[in-house]
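[1] show me the folded form of this:
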Amino acid sequence: MRIYPFRALRYNTQKVQLEDVVTQPYDKISPAMQEAYYEKSPFNLIRVILGKRFPADTETENVYSRAAKTLQDWRKEAVLVEEREPALFGYAQRYTVPGTNEVRERRGLICLGHLYDYAEQVVYRHEQTLAKPKSDRLSLFKATRTYCEQIYMLYSDPSFTVESLVFGNRTGEPTIPADETVTDEYGVVHSVWKVTDPHVLNLLVGALSDKKLIIADGHHRYETSTAYARERAAELGVADSTRQHEHSEKQVGEADESPSNDADMKAGPQLPVPPFPEAAMMMTLVNTDAPGITILPTHRIVYGLKDFSSQAFLDKAAEFFDVSKVEAKAVAAGSDAEGVESAAERLAPLNGTEGVAFLAVMADGTWLLKAKKAAVEGALQHVPPRQRVMDVVQLHALVLEQLLELTPESIRQQENLRYLRSAEDAAAQVARGEADIAFLIKPVTLDQMKEVSLGGEVMPQKSTDFYPKLLSGLAFYALD
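    As a prediction, the model looks like this:
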């Protein structure tokens, strides 16, 4: 994998408080969160990554054109300022694992990463993508020509090279003080270290040059960016990745279209830059051999089914699953829960069950479905062997597609399916009559994800939910 230091745009903390302007990633922002971000500051990043849409919008005046103008204005007003020299950024997130008291720290490196087609076997995906987010992100990128958010990438390095160079140690409390720290609305503490020493930068570039990457979060953005890079390469006469690599040996100080990649000429080691601005995007790389990675489940909510019957569904499911009703736990009167089970209580029967299992929440109760191995094996002969034993794959390939007869295309288009992290919210949608059935599932493990991805396979959409999310607005990569 080829990475590049870059002259990032960053918020000017002499003009804004970082807490007031950064956000969660665009796809994790609810309408209520969007409104709260708007109220926090006129310079909050929400105006760029997920602006408001209005009935009077036209082809030329719309959410994307407003985002582009907003960025231009912020740069003119020095709300966003460009770093004077190329840098890579250490990034640490200290957080409490949801539903527990365990505190973890996840470390990463913010950089520009070269864009590779999947066929080149340098960058691997682990799940399928949805159709709707792709066109939206591409339209925003073409209007702003700026990366305001990083995508989250995984690599393996048992020697902990990045951690030692950037944070001063392999694990534990960093020995080098952070340059910036901000706490988000979930209590996650985000810290950033700026690395500008050319010698250290080249060591980091070299240490990661032989790594393969797995996309953890950001499949849609990676795929749209790669397609756009391919278009731009054709315009420039760079026909394939091999020629891109020949061009990518260009060093800092040579002509380049992007101010984020240019630098003042100075003595010292030369640093690589992309062959052209669109050939790279902003990423955070995280070492899978280091502690701190947490994967949460993403639950499925099925709605809008014609003539849905819970009993008919359970009768069909009994061929492949041992079905047992789960009795709701009584909640003491006057408790904070007010008669509603907590997530831990609701998920306890599932988490206490070995092997593949789901909870099916319907209007007349909750049932535990535990897979019958032989029956499931026979029904999933069309599924790669390593995926047949995975909860989320059995849920999609057997329950959603065969028992509920949802087509893969309707699932991809989210016609009858919603995704939620919160088990309580998923169950509440059923209780309110907004869904026919909610499936609560266990999380995919890191080893499962790596095995599937590096094996060239993909899991269903939204199979993983990496926690916490990367904060948006810590750095920007401007192509112009």
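
[2] from here on, just use CA atoms for contacts and neighbour counts.
    Noted.

[3] now the helices for the stretch 151-300 of the chain?
    161-167, 198-208, 219-236, 241-247 (DSSP state H, counting those that start in this stretch).

[4] any chance of those in a markdown table, plus distance to residue 470 and mean neighbour count?
    Formatted as a markdown table, the helices of the stretch 151-300 of the chain follow (distance: least, C-alpha to C-alpha, whole Å; neighbours: other C-alpha atoms under 10 Å):
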| stretch | distance to residue 470 | mean neighbour count |
| --- | --- | --- |
| helix 161-167 | 18 | 20 |
| helix 198-208 | 20 | 18 |
| helix 219-236 | 14 | 19 |
| helix 241-247 | 29 | 14 |
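
[5] one more, please, to line up against the first structure:
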Amino acid sequence: MTTPGHARDGLRLSPFRGLRYVPERVGSLAAVTSPPYDVVVRPDGLRHLETADPHNIVRLILPQSDSPAARHRQAADTLHRWLAEGVLRADPEPALYVYEQRDNAGLLQRGLIGTLRLSPPEDGVVLPHEDVMPDIVEDRAALMRETAAHLEPLLLSYRGNGDVDGAAAVIERTVRQDPLLATTTEDGFSHRLWSVTDPAELAEIDRGLARHQALIADGHHRWATYLRLREERTVPGPWDSGLVLLVDTARYPLRVRAIHRLLHKLPVQDAVAALGDAFRVRTVAGPLPQALDELAAASDADGNAFLLAGGTGFHLVDRPDPELLDATVPTGRPQAWRTLDATVLHSVLLERIWRIPDGPEHIGYIHDASAAVEQAERHGGTAVLMHPVQEDVVRELAQQGVTMPRKSTSFGPKPATGLVLRSLELG
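    As a prediction, this is how the structure comes out:
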């Protein structure tokens, strides 16, 4: 995607002095990394990460204490202690970082980590595609204020020209060198990181990116937090940019997965009973992968479809009543938005039929389907499993300035948290 006007209206990615773990001070680099904060499944995943290594990054991104203020203060104290003890150390000079992820199935992703100049939404340089939850933005903002740090990059995608020039050329040359670090995490992904400090190569990247705009693939709440914190400042400074991983999806396509819902206080038998004739409901056989195949087939054939779980078996919910959709789904939006599964879920099922308040005590968002089912079964709730939306639909709506319902998509692979951090105190 390109932007009209002067080249400087596009993406501006700047080098920074990354904070990185000192390998000799930790058990292993893999043991101190974490998925992004909103992917960690709590409480089990949180405990697992906390016990993997006493310096695991989860102690900064998801600190545990009695109150929000205490949690944020604890994260700041931990960060400052690790810096003082030499667990984390700033690189000697500003750099952009080439980041590579690879799995055993042949997936390869490469991109650039840097600080991106923040631009107002109306400029169209960075395109959001999902709504955000104010309470999460407030929590992330308080954490960033207290730590004066960007602890994990958000994921942005752009469409390059398909040619090896500009940023792509620099990336391809850089990965032929020895990396700064290499590790393999327990999910099977290998991670490598290089730094780019040469002024000529930095200028080459800048020229190539300046023609493009980017889609927020993952990290809408962190992007909204960046913008809020910048507005609080009255003079230019480091808060005018945010830490990002920028991936050219013309060269390295992202995967799009669904984000599932966990309805904490609605037993699955009550959820099914409340549907009445509004949807077709069928019991489908397990195990979970087979049930998800049934969900995919129904989504492809009949449009909106959901898989409910939490008790015994799975319930496939599809073919909503067209009259109910017309009466319930908000108008004044593109048809592509009105027919999204997430739109129908929130407008019809959650608000109209189940009447579930939109708050974290009632609705959880979980990326892993098996984790959502397990928690629903353990606590007597309902897991609502979703089928992923196509990336082209996401881009089309974003270019029209239309945001999707919150937590509609999960782009990946997501960058591992903990490989490189940014201190706002260093600029």
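
[6] if we can go back for a sec, and the helices of the stretch 151-300 of the first structure as JSON lines, adding distance to residue 12 of the first structure?
    Putting those into JSON lines (distance: least, C-alpha to C-alpha, whole Å) gives the following:
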{"stretch": "helix 161-167", "distance to residue 12 of the first structure": "23"}
{"stretch": "helix 198-208", "distance to residue 12 of the first structure": "24"}
{"stretch": "helix 219-236", "distance to residue 12 of the first structure": "26"}
{"stretch": "helix 241-247", "distance to residue 12 of the first structure": "33"}
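
[7] quick one: which of the ones you listed is nearest residue 353 of the first structure?
    Nearest to residue 353 of the first structure, of all those, is helix 219-236, at 31.4 Å by C-alpha to C-alpha.

[8] residue 343 of the first structure is nearest to which of the helices of the stretch 151-300 of the first structure?
    helix 219-236 (28.3 Å).

[9] contact partners of that closest one?
    115-117, 125, 127, 129-130, 133-135, 137-138, 151, 239-240, 278-281 (C-alpha atoms under 8 Å, 6 or more residues apart in numbering).

[10] quick one: which of the helices of the stretch 151-300 of the first structure is nearest residue 287 of the first structure?
    Short answer: helix 161-167, nearest of these by C-alpha to C-alpha, at 8.6 Å.

[11] check the offset of the closest one from the chain's centre.
    Computed by C-alpha atoms, centre = their mean, to the nearest Å, the chain-centroid distance of helix 161-167 of the first structure equals 23 Å.

[12] same check on stretch 360-375 of the second structure?
    That offset, for stretch 360-375 of the second structure, works out to 16 Å (C-alpha atoms, centre = their mean).

[13] okay, buried residues for that stretch please.
    For stretch 360-375 of the second structure, the neighbour count (16 or more other C-alpha atoms under 10 Å) marks 363-369, 371-375 as buried.

[14] distance-wise, check residue 171 of the second structure relative to residue 177 of the second structure.
    Remark: distance between residue 171 of the second structure and residue 177 of the second structure (C-alpha to C-alpha, to the nearest Å) = 10 Å.

[15] and if you look at residue 76 of the second structure?
    Residue 76 of the second structure is 35 Å from residue 177 of the second structure, by C-alpha to C-alpha.

[16] more neighbours, these two?
    residue 76 (21 against 9; other C-alpha atoms under 10 Å).

[17] thought that one was touching residue 147?
    Yes - using C-alpha atoms under 8 Å as the test, residue 76 of the second structure is close enough to residue 147 to be in contact (4.4 Å).

[18] among the contacts of helix 219-236 of the first structure, which are located in strands?
    Per DSSP state E, strands hold the following members of the contacts of helix 219-236 of the first structure: 151, 280-281.

[19] possible to save the residues you listed as TSV with neighbour count and distance to residue 91 of the first structure?
    Output for those, formatted as TSV (neighbours: other C-alpha atoms under 10 Å; distance: C-alpha to C-alpha, whole Å):
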residue	neighbour count	distance to residue 91 of the first structure
151	24	13
280	25	19
281	27	17
